[in-house]
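# Quick one, fold the following:
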Amino acid sequence: MSDLMERWETPGFGVSNLKKVTRSRPVPGYGEILIRVEAVSLNYRDTEVLESRMYLEPEFPFTPASDMFGTVIETGEGVTRFAVGDQAVSMCITNWIDGEALDWSVAPPLGGTIPGILAQYVVLPADWCVHAPKSLTAIEASTLPIAALTAWMAVCELAPSRSDQTVLIQGTGGVSLFAAQFGLAAGANVIVTTSSDQKAEQLRKLGVKADNIIDRSITPDWPAAVMELTDGRGADNIVEVVGGENIRKSLDAVRQGGRIALIGFMESYDMSMSILPVLGKRVTIEGISVGPRRAMEDMIRAIDRHKIKPVIDRVYDFDEVPAAFQHLNSGPFGKVVIKVAS
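Just a heads-up that it's a prediction; the model follows:
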């Protein structure tokens, strides 16, 4: 095995500055594992970090991305959670094992405030990884750390979905599709908003009822459609991925005493709304930023049990990282993944 490897890094902000470079292969220290990376999935957050829109200050040169699947090929002294040959999936939020959420100063996100994993080999503390699901391929398992775990926290962990509840999912990105799949697996009434006939057809193939798919381009007043579908009650739980002015529509669509899981900022980082609907409906608005390792392990067991398959929009080769980022920002149906090694 060569002592050299390739990885993608940038000397400064901007996706256009990403370059593939040759570096020394890292060596694991105490409590660390060396992983041969097989697949990396991209998230919208990765573009935001690279374009300096999340107000983070990473140290340059910087390697992006946080979500990967790989095989452990060497362990450092003191490692007990993994052995050589084990398949591992990274955690985005480091050091958060369980319990209350930790500040980024003590639980820095991979590919956020600390370097990421878009490389042929990475060394990570063993505590920052989990054992991969048995039912998924490398490509599929790489999509779990941010998108799947965020969705899991929104519809299974913090507000467990039930068969007598309605979950409203906005859009068809990675988080939204996982949320729809988890909601369906729990037996909930899942409603999804989308923007095209093609995406609506793909949602039906996932198991979403045709009548529960709302095309925003045809029905801009989608909260009224949600109310009609729920006999005037509203959605119990809304996965809010747009942000900005869209939060007002979510308030119109949520039921009395319902909950809005605030996840995304596709439209804007800012919110402007009257507090009266929040007070009048007694709504809980909760910000969600991924989750702890214990929840990830719970989720992986559920994925294996229910045979849930991540939706992959497109897979790119390791040499095609700039094209993968470009496709990521085009609004894919599902996840964009980079195949690093076979």
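# From now on I want contacts and neighbour counts done on CA atoms only, so please keep to that.
Fine.
# State the three-state secondary structure for the closest residue to A154 other than its chain neighbours.
Of all residues not flanking A154 in the chain, A261 sits nearest, at 5.9 Å (Cα to Cα, 6 or more residues apart in numbering). Three-state call for A261 (DSSP: H, G, I helix; E, B strand; the rest coil): strand.
# how deep is A261 tucked in, by neighbour count?
Neighbour count of A261, defined by other Cα atoms under 10 Å: 22.
# close enough to count as contact, it and I288?
Yes - assessed by Cα atoms under 8 Å, A261 is found in contact with I288 at 6.6 Å.
# Please enumerate the strands of the stretch 1-150 of the chain.
For the stretch 1-150 of the chain, the strands defined by DSSP state E, counting those that start in this stretch cover 4-9, 19-24, 32-42, 67-75, 87-90, 121-125, 129-131.
# Out of those strands, which is closest to A295?
For A295, the closest of those is strand 129-131, at 10.7 Å, according to Cα to Cα.
# Run through the residues that contact the closest residue to I93 other than its chain neighbours.
Nearest residue to I93 in three dimensions, chain neighbours excluded: P109, at 4.5 Å (Cα to Cα, 6+ apart). By Cα atoms under 8 Å, 6 or more residues apart in numbering, P109 lies in contact with S66, C92, I93, T94.
# Which members of those residues occur in helices, if any?
Assignment to helices by DSSP state H places none of the contacts of P109 there.
# May I see the residues you listed organised as CSV, with distance to T75 and neighbour count added?
As requested, those are exported to CSV (distance: Cα to Cα, whole Å; neighbours: other Cα atoms under 10 Å):
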residue, distance to T75, neighbour count
S66, 20, 29
C92, 20, 29
I93, 21, 27
T94, 18, 23
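# Could you dump the residues you listed into a markdown table and include distance to R204?
Shown next, in a markdown table, are those (distance: Cα to Cα, whole Å):
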| residue | distance to R204 |
| --- | --- |
| S66 | 30 |
| C92 | 31 |
| I93 | 33 |
| T94 | 36 |
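# Between these, which sits nearest R314?
S66 (18.0 Å).
# I'd guessed the closest one sits against P108; true?
No - the criterion here is Cα under 8 Å, and S66 misses it with P108 at 11.1 Å.
# where do the contact lists of the two overlap?
Counting by Cα under 8 Å, 6+ apart, nothing touches both S66 and P108.
# To check against the first, give me the structure of this:
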Amino acid sequence: MRSLMVSPPWGLDNIDLVEAPTPEPGPGEVRVRMKAVSLNFRDLLIANGRHVRGALSVQPIIPFGDGCGIVDAVGDDVTRVALGDRVIPTIIPRWLAGPATPERIGAAVGMNLPGLGREYAVISQEALVKAPEFLTDAEAACLACAGLTAWNALFDGPNLLPGDVALLQGTGGVSMFALQFAKAAGFETIVTSSSDEKLERARAYGADHLINYRNDANWSAAARSLTGGRGPDFILDMGAPGTFEESLRAVRMNGFISVVGMLGAGSELNPATLLASAARVKAVAVGSRETFEAMCRAISYHRIRPVISEVLPWTEARRALESLESRLYFGKIVLEF
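Predicted coordinates for the structure are as follows:
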């Protein structure tokens, strides 16, 4: 089979297409013929030899953790899935249910476990979720990271009610999932972006209010103005430089901020800003298999389709990551096999 591989000294120029043995499933395992993978900012970090935990300790590595495929071989004692099922591997295979713990989230696909950028992958049956039937392969490949992160950010902790206000930063994959989930749940939405064109596209997906932060760097005042001075009940923070401080200034007192990204180094946080907001803050680490399955039920019920910006052949991974690095995309970038 063919597989992508990224190696030291890292960087997009060090992504290669190599030949590798086709794996065989053991007891409790299945072999998945990959159909599509989608890109996330984590993949760009990993291709450059680092992640949220610092420098990668595993090298070289098969990239990408977000994908969809077809079960084409099963080992002994497999009962959760069957031949021909269309499945989505979980990014954190040991996180089946409950809160995140070091033991559950210590290993992640495409980081310190082999990723999905290959024609065949052998995966434990416990780390698979059946794909919603109405989605295409490319759409189903967007759920495990961006979709689940957005779901967990909105619904695990904030305790929001219909009519509450959710402010969502940006128009990338996580943000567009969050916008669609928020509208399905009956929330009023504010979307921020540096592009008027992207903001208008977000309006088509249900954004009630739009803020161009390039025109108004202190967008917290605009967010408070849109909410009658109260502030949004919830903010999805993407971790770009300075955004967390603005989120703290914008959010209503005792409101909720979910931090889901690390798009750039921010400034030093003044603790007084955090104390003044009395905000509850959560760092979101994707989610468990149990949460993933709950999200898929909601996606199927509401017929929510991921927003896809671009679809490329999987062998053009370098070009796709360059598109991701440009930040000109809207929604998700997908590679098809």
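# Mind jotting down where the helices sit in the second structure?
Using DSSP H, helices in the second structure cover 41-47, 102-105, 137-140, 148-155, 173-184, 196-204, 219-226, 243-250, 271-277, 289-302, 317-326.
# Can you add distance to D16 of the second structure and give these back as CSV?
Listed next are the helices of the second structure as CSV, based on distance: least, Cα to Cα, whole Å:
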stretch, distance to D16 of the second structure
helix 41-47, 11
helix 102-105, 28
helix 137-140, 22
helix 148-155, 29
helix 173-184, 26
helix 196-204, 33
helix 219-226, 42
helix 243-250, 35
helix 271-277, 45
helix 289-302, 31
helix 317-326, 9
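# Among those helices, which comes closest to V81 of the second structure?
Among the helices of the second structure, the nearest to V81 of the second structure by Cα to Cα is helix 289-302 (13.9 Å).
# if we can go back for a sec, the residue nearest to A154 of the first structure pairs with which position in the second structure?
Applying TM-score structural alignment, one finds that A261 of the first structure aligns to S258 in the second structure.
# Give the full set of residues in contact with that match.
Counting by Cα under 8 Å, 6+ apart, S258 of the second structure touches A153, L154, F234, I235, L236, D237, V281, K282, A283, V284.
# try 10 Å this time
By Cα atoms under 10 Å, 6 or more residues apart in numbering, the residues touching S258 of the second structure are 149-150, 152-154, 156-158, 168, 234-239, 244, 247, 280-284.
# now swap in V89 of the first structure and tell me
By Cα under 10 Å, 6+ apart, the residues touching V89 of the first structure are 35, 37, 39-40, 66-71, 128-133, 138, 141-145, 296.
# and if you look at P160 of the first structure?
W152, M153, A154, F182, G183, A186, A188, N237 are the contacts of P160 of the first structure under Cα under 10 Å, 6+ apart.
# Tabulate those residues (JSON lines), appending neighbour count and distance to E6 of the first structure.
Shown next, in JSON lines, are these (neighbours: other Cα atoms under 10 Å; distance: Cα to Cα, whole Å):
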{"residue": "W152", "neighbour count": "27", "distance to E6 of the first structure": "33"}
{"residue": "M153", "neighbour count": "22", "distance to E6 of the first structure": "34"}
{"residue": "A154", "neighbour count": "32", "distance to E6 of the first structure": "36"}
{"residue": "F182", "neighbour count": "26", "distance to E6 of the first structure": "36"}
{"residue": "G183", "neighbour count": "29", "distance to E6 of the first structure": "39"}
{"residue": "A186", "neighbour count": "18", "distance to E6 of the first structure": "42"}
{"residue": "A188", "neighbour count": "19", "distance to E6 of the first structure": "45"}
{"residue": "N237", "neighbour count": "29", "distance to E6 of the first structure": "43"}
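# now these in CSV, with distance to G31 of the first structure?
CSV is the format used below for the contacts of P160 of the first structure (distance: Cα to Cα, whole Å):
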residue, distance to G31 of the first structure
W152, 28
M153, 28
A154, 31
F182, 33
G183, 37
A186, 37
A188, 41
N237, 40
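# Quick check: the two most widely separated of those residues?
Going by Cα to Cα, the pair spanning the contacts of P160 of the first structure furthest: M153 and A188, at 15.5 Å.
# what's the neighbour count on the nearest residue to K130 of the second structure once chain neighbours are set aside?
Nearest residue to K130 of the second structure, sequence neighbours excluded (Cα to Cα, 6+ apart): V87, at 4.4 Å. Using other Cα under 10 Å, V87 of the second structure has 26 other residues around it.
# mind listing what V87 of the second structure touches?
Taking Cα under 10 Å, 6+ apart, one finds 32-34, 67-71, 81, 125, 127-132, 137, 140-141 in contact with V87 of the second structure.
# What does D319 of the first structure correspond to in the second structure?
Per TM-score structural alignment, D319 of the first structure is aligned with T315.
# In this structure its match contacts D16, no?
Yes - counting by Cα atoms under 10 Å, T315 of the second structure does reach D16; the two are 9.1 Å apart.
# shared neighbours of these two, anything?
Contacts common to T315 of the second structure and D16, judged by Cα under 10 Å, 6+ apart, are S3, L4.
# any idea how far A126 of the first structure is from the aligned partner of V30 of the second structure in the first structure?
If you follow V30 of the second structure across to the first structure using TM-score structural alignment, you land on I33. Using Cα to Cα, to the nearest Å, one gets 6 Å for the distance from I33 of the first structure to A126 of the first structure.
# so what sits against both of the two?
V72, T75, G76, V79, R81, F82, A88.
# Report the separation between the last one and K309 of the first structure.
Going back to what we said before, that points to A88 of the first structure. Separation of A88 of the first structure from K309 of the first structure (Cα to Cα): 18 Å.
# which non-adjacent residue is nearest the residue lying farthest from the centre of the second structure?
What lies farthest from the middle of the second structure is D76; by Cα atoms, centre = their mean that is 32.4 Å. The shortest distance from D76 of the second structure to any non-neighbouring residue, by Cα to Cα, 6+ apart, is to P27 (4.5 Å).
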